[in-house]
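**Q** The sequence and its predicted three-dimensional model are supplied below.
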Amino acid sequence: MKRVVFSTEVGKVCPECQQAIKQCHCQQLKNDIPLGDGIVRIQRETKGRKGKGVTLISGLPLNAKELKTLAKELKQRCSTGGAIKQGVVEIQGDHRELLKSLLESKGYAVKISGG
């Protein structure tokens, strides 16, 4: 079987669905949602932050767009800033208990670790 990987008309072509890369959704769906064990983990970290702690939320089974929306909502509820780095949501300060209750109300199984 001969598979097309490039076309002069559309450029690069997805090998699975034979659509132009810009129109392909199959790779995007596979790569966006991380595989995990279904448990959202919340921990506090101070390493490399000059003693200032952040709360890290990992294991969320969401794609990048949904993760950004959820992070924005969580930051607003905690009245603080934060960021998303490599699929991990960072919330400034120690908000483990509040974040646990917020995520559990959304239907996630949550586990708190770290002291």
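**A** Received it, and whenever you're ready, just let me know what you need.
**Q** When you work out contacts or count neighbours from here on, use the C-alpha atoms and nothing else.
**A** Fine.
**Q** for the strand ranked longest in the chain, packing partners?
**A** When the chain is parsed with DSSP state E, its longest strand is strand 39-45. Under the contact criterion of 3 or more CA pairs under 8 Å, 6 or more residues apart in numbering; DSSP states H and E, strand 39-45 touches strand 54-58, helix 96-105, strand 109-113.
**Q** second one coming, line it up with the first:
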Amino acid sequence: MENKKLNSFEALRKIQFDNLAPDPVNYQEPEKKPEKQYLEAHFSNKARAGKTVTLIKGFKGDGALLKALAKELKKHVGTGGTVKNGDIIIQGNYRDALMEKLRAMGHEVKRVGG
């Protein structure tokens, strides 16, 4: 058995690049924008050990769109939050900033409570 040391460039010399076709282009569907929603912005600290949160209620649609909206709102105010039971829960009292952002996105927002 002959021990032949392999050189990675030796193997590349034998490849013929003239007959290679370009990779097929995979077109992705354009991202769906959520339609106009009628939302409510609530302020709450109940059952949260005194921590203040802003609740966005009334979103109708796919759970993935709700999560995407929550992510965008959290990024806008620079704080944490979650999605539970169809509501977006943002840590802190950011009602005004969130209402402004939601209106800029084309949603109708109503301030509820305090």
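**A** Happy to help now that I have it. Bear in mind the structure is a predicted one, so any value in this text is a computation, not a measurement.
**Q** what's the mean gap between the longest strand of the first structure and the aligned bit of the second structure?
**A** Mean deviation of strand 39-45 of the first structure relative to the second structure after superposition (mean CA distance after the TM-score superposition for the first structure): 0.7 Å.
**Q** quick revisit: minimum distance to Thr80 of the first structure: which of the helices and strands packed on strand 39-45 of the first structure has it?
**A** strand 54-58 (10.5 Å; CA to CA).
**Q** Just want the angle from that closest one to strand 109-113.
**A** Computed by axes from the mean of the first three to the mean of the last three CA atoms, to 10 degrees, the angle separating strand 54-58 of the first structure from strand 109-113 equals 140 degrees.
**Q** Tell me the helices and strands packed up against the helix or strand where Lys72 of the first structure lies.
**A** Assigned by DSSP states H and E, Lys72 of the first structure falls within helix 64-78. Applying 3+ CA pairs under 8 Å, 6+ apart, we find helix 64-78 of the first structure packed against strand 82-85, helix 96-105.
**Q** could you dump those to CSV with distance to Asn31 of the first structure and mean neighbour count?
**A** Putting those into CSV (distance: least, CA to CA, whole Å; neighbours: other CA atoms under 10 Å) gives the following:
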stretch, distance to Asn31 of the first structure, mean neighbour count
strand 82-85, 16, 15
helix 96-105, 23, 16
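**Q** Turn the ones you listed into a markdown table, including distance to Val40 of the first structure.
**A** As requested, those are exported to a markdown table (distance: least, CA to CA, whole Å):
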| stretch | distance to Val40 of the first structure |
| --- | --- |
| strand 82-85 | 15 |
| helix 96-105 | 9 |
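**Q** Out of those, flag the one nearest Leu70 of the first structure.
**A** Among those, helix 96-105 comes nearest to Leu70 of the first structure, with 9.6 Å by CA to CA.
**Q** now what about that closest one, what contacts it?
**A** For helix 96-105 of the first structure, contacts defined as CA atoms under 8 Å, 6 or more residues apart in numbering pick out 42-44, 55, 74, 78, 109-112.
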